[in-house]
Every structure is written in structure tokens, then in C-alpha cells.
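I need the structure of the sequence given here:
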Amino acid sequence: MQPFPAYFCSLLQSLGRRPSSGRYRPELDGLRCMAILIVMIWHASLKIMRFTATSGITESVDNPKVAWIPDGAVGVALFFFLSGMVICRPFLSGTYHTTKRSLQDFYRSRLIRIVPPYALVLLSCYLVIGVLGHTPERASTFEVKQISPAASLGASLFYLHGLIFSSPPRLSPPGWSLEIEMQFYLIAPALIVAYLALRHRMSRLLLGIAVIIGSVVLRLWLVETYGEYGRFRWTLLNYFPVFMLGIVVADLTRAEEVRPSHETLPDMLCLGSVLLLLLPGIFRHPVGWTERLAADAATLAALVGLYYGVTRGRIANRLFSLRALTIIGTACYSIYLTHVPLMHFVGQLFFKLVQVGDYPSAWSLGLLLLLPLSLIFGMIFHILVERPFVQLAANRPVPEIRGIAIRS
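Down below sits the predicted model:
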């Protein structure tokens, strides 16, 4: 049996993304790491605020205690942008065609990779809440909406919770974004094939820009008509411009060989884009269509600038390609699935045992506890649960680490 340090190093080396086609782009996993960290910091801050509140009523996300922390939705927007790019690339390279077999392979790969880990998390939460009868304290999905755990489970398993109940899933609140992602997968092949039907790149660019502008205008109209928390909020309509932007950027950059520049402009653009992306998350409830339009434009511009800066900036490319960040980015789906239940359970227990007088101290202690634990647990879930399905979807053999088979 090999020494633990050597085994641990071998395990770390085995982690990371192995694309089925094309060259691996580590900086994209670095961007996924950034996205999941934004989401985790937001959710941890909400948990800490609620567990340290003096009242028994779940406090609002607009509480001054978290006013300066960017909303996790900006991290989700970054995820959706990258998803649009990743889904589009196999169609650009010719990996997927319009044949029935290719479409079956596309949907088979998506379903095998995504559905089983999510279903396991849902069923585990249902076992604790629906069967054992444990009710999470100060959980917004249990104080705002009265939906039975069984009904919530059924709707969530079919990715229909937002459409049916107009609210995030009770058992796994972050699942609202997975439902939107699944809606995108349903139309992505037809959408991308129709987009690529135009042979000239400039024509496709103009079409893509027109679709993005049109979808932004539609989104603004829906908000003005039905309110910010209207039923459309939990549908693809609310984030379609971001997905479409990913498709357009993938098309515009597919023939380019990415080489970081020695100029400082891309690095400066990357830093500015990070700050610009976080702004809509801080000013999370713009008033009036002009402010909403400015927020949408800032988000879209920040995503483009961030991608350009990370792929072209010498310092930014090195930073976002760091091994530690790419490993987290590779496991971001598992971390996303598991971090909220873990944060709620650990945070609830911790702040019952440890009395903290002020929110800044509670926030600091809570982040030091919840973030590392969530990353570790998510990584374990990734190795034991997600990666076997990734390998199954790609029809790959299970790799070995110095003679030891690893389920990955």
C-alpha cells in the first residue's frame, strides 16, 4: 500500500477535466471556479445572517447585512454563458450533426451526466425532510411557500418546480438554475443548427446580436408586466440573452488560436469585467426599465470582457489556469448540488453552539467554516458520484491511480 501523501498527490493529479474532443482550456474551469465561489459566498452569507438573526422569521435577501455581497445570480449568469459556449462548440466542430443518432448522443450525454447526481441529492433531502420529518429552521423555501415535500420532489425530478409552483425547489433551492439549464438543452440543438444555417460569419453575428437584443427587450417587458418575481423568472426567458451570448462568442472565437498577449490591456479588461459583473449583483433590484436595461447590458458586457481578458491576458490566463482553481471548476456541479444542504446543516448546528455578538464576526467565522467544508464535501461527491456518470456518458474506462482503480 502506497504512503498516504503519494496517494493523495496521485488522486489530485487524476482530478481535472478530460474533454472528449478538442484541446483542454483550463482557464474556462477557472471561470467556473469563480462562478461557484460567488454562489457559495452569497448562500453562506444568507445562512449566517438567518442563523444569527434575533427573530424567528427568515430575513430578506435585501437585508442591509448582505447588501454589499453580490447576489449569487451573477455567478449563475456566468455558468449559463459558459454553458452556451460549451454546448455550441461540438456543433461548430462537426462532432454533432442533425442526424437522429447525433441528437440521441447529445441528449444521452447530458442526461447521464446531470440527472443521476441531482436525483440523488433530491432523494437524500427528501429522506431527511419528507420521511424523517425534519423541518429546516429559517429556510426561505419552507417559510415562504407551503408545498409538500412529496410534491416538490416530484416536480423537481422532472425539472418542473419553477414552472409549476413559481418558486425554487424546496428540497434543493439551487435547482432552479438546473431547470433553466435543462430548458436550454431541450432547444439548444435546433437553436444552434438554425443559427449556423447562415454561412457567412458576419450574417450570423448580426443575427445573434439581434436575437440577444430582442430577448433582452422581451425580458424587460415581462418584468414590467408581471413583476420581477413573476412566473417567467424561473424559465429560460429570464436568462436566454446570456445563453445566446455564449453561442455567439463561441462562433466568433472558434477559429482563433488562444495565445495570451504580453500587453496589459487584456489583464486590465479582465479586472474591470470582474468588477462590472459583480455590480448587478450588488444593485440586485433595479427600478424601472432603464436601470434594468443598464444592469442587463453591464452583465453581458462583463461576460464578454471577462472571457476576452482571461483568454488573452497573460496574468489573468495564468491566474485562472491555476491547478487549484481548475480542480474546483471541474467539480463545480457537485459543489453546486451539495453546498446548500451542507451549509444549512452545519451552520444551524454551529451557531447554536457558538454565540457570536455581531454579524461581521459571525460572517468571518461562518465563511471560514462553511466554504472549506462545502468544497471538500463537494469534491468527495464529485469523485464518488458525479465522475462515474461523466465516464459513462463519455464511454470511457475508469482510470487507475498507481494500480488502484478510482471510480471517476
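
okay, CA-based contacts and neighbour counts for the rest of this
OK.

is it true that residue 152 touches residue 160?
No. If you go by C-alpha atoms under 8 Å, residue 152 and residue 160 don't touch, sitting 9.3 Å apart.

which residue packs closest to residue 37, ignoring adjacent ones?
residue 75 (7.9 Å; C-alpha to C-alpha, 6 or more residues apart in numbering).

could you measure from that neighbour over to residue 198?
Relative to residue 198, residue 75 is positioned 32 Å away (C-alpha to C-alpha, to the nearest Å).

of those two, who's got more company?
Between residue 75 and residue 198, counted using other C-alpha atoms under 10 Å, the more crowded position is residue 75 (25 against 13).

and the residue nearest to residue 37, what element?
helix 73-93 (DSSP states H and E).

got a list of contacts for that helix?
28, 31-32, 34-39, 96-97, 177, 181, 188, 192-193, 239, 242-251, 254, 277-278, 280-281, 299, 303 (C-alpha atoms under 8 Å, 6 or more residues apart in numbering).

what's the first helix or strand after that helix?
Assigned by DSSP H and E, the successor of helix 73-93 is helix 100-126.

for comparison, sequence B:
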Amino acid sequence: MFIGAASGIFAAPKDTLDAQGMKDSNRLESLTFFRFIAAASVVIFHYGRDTQFYKLLPSVLAAGSIAVTFFFVLSGFVIALSSIKKEFSVGGFYVDRLARILPVYLIALVLTLALIGLVGKDTELILSVLMLQSWVSPYPLSLNMPAWSVSVEMAFYLLAPALIVLARKGVGSPVVWIAVSCVFWLATQLVLSSINQSEFATLNPSRAVDIVYYFPPAHFCSFVLGFSGGYAYSRLKAGGAYAQAKNVVLFILSIVVIYALSKTGRVINDFFGEKFAYGSSFYAVVFLFFIYSCAVCNHAIPRFMKGKLSTLLGDASYALYIMQMPVYLLLSRFYPSSATGYELHFWTYFALLLAVSVSLHILVEKPIVKAVKKRRLEANEKIVVAA
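Purely as a prediction, here's the structure:
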């Protein structure tokens, strides 16, 4: 199953407040680093499952089929942080989002088409260009397969402005937001589980998979949970040394819980008598626990995770994700694994993908995002002068 994430997931939160009530250094560097770890684990899951390195990974990093939930929760968290306490307009929100995701998305799509051909793929192309492939079965994995999650992310963007407006108006306390989003998550899991066990899934297995794992509404609860967590984090008050020590303990506990759950799927199924969709938002609550704990412990994260190299890798993680298939196809065409063996082929591929991703971030993503923001700022200044 191809999994992944969209640009909102990888965009770093700006000018947030840390748990001490002080300005962060423009972003939560710990989340930037973990974006890279998550994106790299997805790539290894897709193309490196026969490597010795993969066999040594802990189950939570080797279980690529659940990583999509982490990305979607992180997306909601980051969008909340980057929107609630700064100037916001619906138009500006969509311009910023599209400027971030479209350029590299289209580069990946064009390269994929050049490598696999377009004959007989008119419908797939139209849906992919419009980012609607995840809505229509059997097309979620058409063309550049990991891009299905970008389609899901676009659905999140339709929902995000309403959540942002409510949060900015202070409608509901953080506790209420978390509680409501948890109820929404639970209801979603029950629906997905019932689909998994239904006669429809037995008679239409591929369509059921598309609905349970790729259909955007199946993942809305992850985004809403993440947004609620980001809203709660933005309302944090200053805390003392005791609070900070407690946060570190919670962060460690969140890692333990995620690791334990990643190894007990069958036990959970047997206990509840359900067939839960583990790759579709099941882990959203514990991933929010981890992301929130990571945010409040940002000051305690090891320094190497906040360095320039770690930040660069985190910033390039969207390109790392979206380019994984076309780069693999390109390398395999000119340098097949049979020539050198699987292990060397994979690490050559990963090194090339990393170089391509960093280059695209520096040469394409950053300049375009900077130019768009500059144009928007100039347009706003003209409006103010005219008024």
C-alpha cells in the first residue's frame, strides 16, 4: 500500500509559542526533523523492505502502512499553528498551499508520465492534475502512486478555513476541541471497521480498500485531531520546571505507547472483535500524543535534531516523498538492481533521491514560495495605501 503526505504536512509552523510562553525560533525544529524521519521510513518501506537495514528497524518505523496517519495528524497540527495567530485570509491560505505543493507535484507527475507513458491513461491524468484521484475508485494509486495523499490533503484544505475561523474566534476550549475530535475519530474507526467486515468488502475487495484506506473522508478525523492539538498547543500558558519535566516524561511515554501498539494489532482485533483499519487513522490519537509531546519538549530535543542539516532534510521531506516513485523508475531504467544487487541498488537510489529532493527544495520550492509571499505582501501594501 502506497502511503505518504502532502505539503501542509511538511510546512514548518511559524512564530509559535513554546511551553514557557516565549517565542520559538520561527519553528518547532523537533517536528521538522521528525518529518524527515517519517518520510524516509515511508521510502524504505516502499523500496527497501529486503535490505538488512529495514530488518533492523523497530516495528513503528518499519510499519509504513500506518505512517500516513502520522503525516495527516501532523498536517492539522502544523496548519493550526501557522494560521491561528497570524493574519489569515481564505484566498491567501489557498495561494500559499498551492505554491508549496504544486511545483514539485507537477514535476513528479511529468517525470512519471515520461517514464511509464500516457497511452490509455487519459482519466488518470485528468484526475491527477486536478488532485482528485483519491476520490474516485479505482484511481487512487494511478500514475505517481504516492501522490494519492496529496489528493487527500487537498480535501483537508477545503475543511481547514472553517476550523481556522472557529479557532481564531475562540469558539470552544481546547478540551472541548480535543474531546469532539476524539469522538469523531472513534466514530470513523467504527465505520471503517464495519466496512472491513461487511459483505460489500467481501464482494468488492478492491473498492472497499479504496474507500477504507484512500478515500479522503476516512482520514478527516486525523486532520481534525491534529488541528485540535495545534489549537491546544497555541493556547499554552507558561510552565515551570516541574511542568517541563512532566512534558519530557509524556514524550517518552508517547514513544513507548506507539511502539507497543504497532506490535499488537491482532491482540486488539481479538479483544474487541473488530477488524480495525490500522493504516487508516487508527493510530491518530497516539500520534497526536507524540506530536504534542514533541512540541512541548522542543527545548529538550537534542541539539543535532535542530541543526542546519536536520532542518534542511526536514524541509526537503515533501520532495523526498513525492519524488520517490519517479526517481526509482528513472534509476531502475538505467541502473537495474540485477546489475549490482538489491542492497547496493537501494542505497544508490536513496542517495540519489535525497540529492534530488534537497536540490528541488533549494532551487524550486523555496524560490517559488518566497516569490509568492513577496507578491502577496506587495498586494496587501497596495490595498492599504489605496484605502
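
hang on, the earlier thing: are any of the contacts of helix 73-93 of structure 1 buried, and which?
28, 31-32, 34-39, 96-97, 177, 181, 188, 192-193, 239, 242-251, 277-278, 280-281, 299, 303 (16 or more other C-alpha atoms under 10 Å).

so the counterpart of residue 213 of structure 1 in structure 2 is in which element?
Aligned by TM-score structural alignment, residue 213 of structure 1 pairs with residue 183 of structure 2. Per DSSP H and E, residue 183 of structure 2 falls inside helix 174-196.

just the buried residues of that helix, please?
Within helix 174-196 of structure 2, the residues that qualify as buried are 174, 177-178, 181-182, 184-186, 188-189, 192-196, counting by 16+ other C-alpha under 10 Å.

please apply the same query to stretch 265-273 of structure 1.
266, 267, 268, 269, 270, 271, 273.

count the neighbours of residue 395 of structure 1 for me.
11.

and it, how far from residue 208 of structure 1?
The gap separating residue 395 of structure 1 from residue 208 of structure 1 is 34 Å, by C-alpha to C-alpha.

in contact with residue 14 of structure 2: list those residues for me.
Listed by C-alpha under 8 Å, 6+ apart, the contact set of residue 14 of structure 2 reads 26, 27, 81, 82.

what separates stretch 56-66 of structure 2 from the chain centre, distance-wise?
Centroid separation for stretch 56-66 of structure 2 versus its chain: 16 Å, with C-alpha atoms, centre = their mean, to the nearest Å.

what comes up buried for that stretch?
59, 60, 61, 62, 63, 64, 65, 66.

for the third one, give me its contacts.
Under the criterion of C-alpha under 8 Å, 6+ apart, the neighbours of residue 61 of structure 2 are 38, 41.

re the thing from before, who wins on neighbours among the contacts of residue 14 of structure 2?
Result: residue 81 is most packed of the contacts of residue 14 of structure 2 (other C-alpha under 10 Å), 25 neighbours.

which position in structure 1 aligns with that one?
Checking TM-score structural alignment: residue 81 of structure 2 goes with residue 89.

and residue 164 of structure 2, by the same measure?
Match for residue 164 of structure 2 (TM-score structural alignment): residue 192.

okay, that match and residue 214 of structure 1: tell me how far apart.
For residue 192 of structure 1, the distance to residue 214 of structure 1 - C-alpha to C-alpha - is 17 Å.

swap in residue 71 of structure 1?
25 Å.

which residues of structure 1 does stretch 223-230 of structure 2 align to?
Under TM-score structural alignment, the match for stretch 223-230 of structure 2 is residues 243-250.

what's the mean deviation for that stretch versus structure 2?
Aligned to structure 2 and superposed, stretch 243-250 of structure 1 gives a mean residue distance of 1.4 Å (mean C-alpha distance after the TM-score superposition for structure 1).

repeat that for stretch 119-126 of structure 1.
Counting by mean C-alpha distance after the TM-score superposition for structure 1, stretch 119-126 of structure 1 comes out at 1.4 Å.

that stretch maps to which residues in structure 2?
Going by TM-score structural alignment, stretch 119-126 of structure 1 sits over residues 106-113 in structure 2.

buried residues of that stretch, list them for me.
107, 108, 109, 110, 111, 112, 113.

please, which helix or strand holds the nearest residue to the fifth one once chain neighbours are set aside?
Leaving out its chain neighbours, the residue that sits closest to residue 111 of structure 2 by C-alpha to C-alpha, 6+ apart is residue 326, at 6.1 Å. Under the criterion of DSSP H and E, residue 326 of structure 2 resides in helix 324-334.

list the buried ones in that helix?
Within helix 324-334 of structure 2, the residues scored as buried using 16+ other C-alpha under 10 Å are 324, 325, 326, 327, 328, 329, 330, 331, 332.

can you name every helix or strand that it contacts?
Counting contacts by 3 or more C-alpha pairs under 8 Å, 6 or more residues apart in numbering; DSSP states H and E, helix 324-334 of structure 2 is packed against helix 90-116, helix 342-360.

would you mind pulling the contact partners of that helix?
Against helix 324-334 of structure 2 from outside (C-alpha under 8 Å, 6+ apart): 43, 108, 109, 111, 112, 115, 144, 145, 146, 349, 352, 353.

switch to 10 Å and redo it
Taking contacts as C-alpha atoms under 10 Å, 6 or more residues apart in numbering, the residues outside helix 324-334 of structure 2 that touch it are 39-40, 42-44, 46-47, 107-116, 143-147, 320, 335-339, 345-346, 348-350, 352-354, 356-357.
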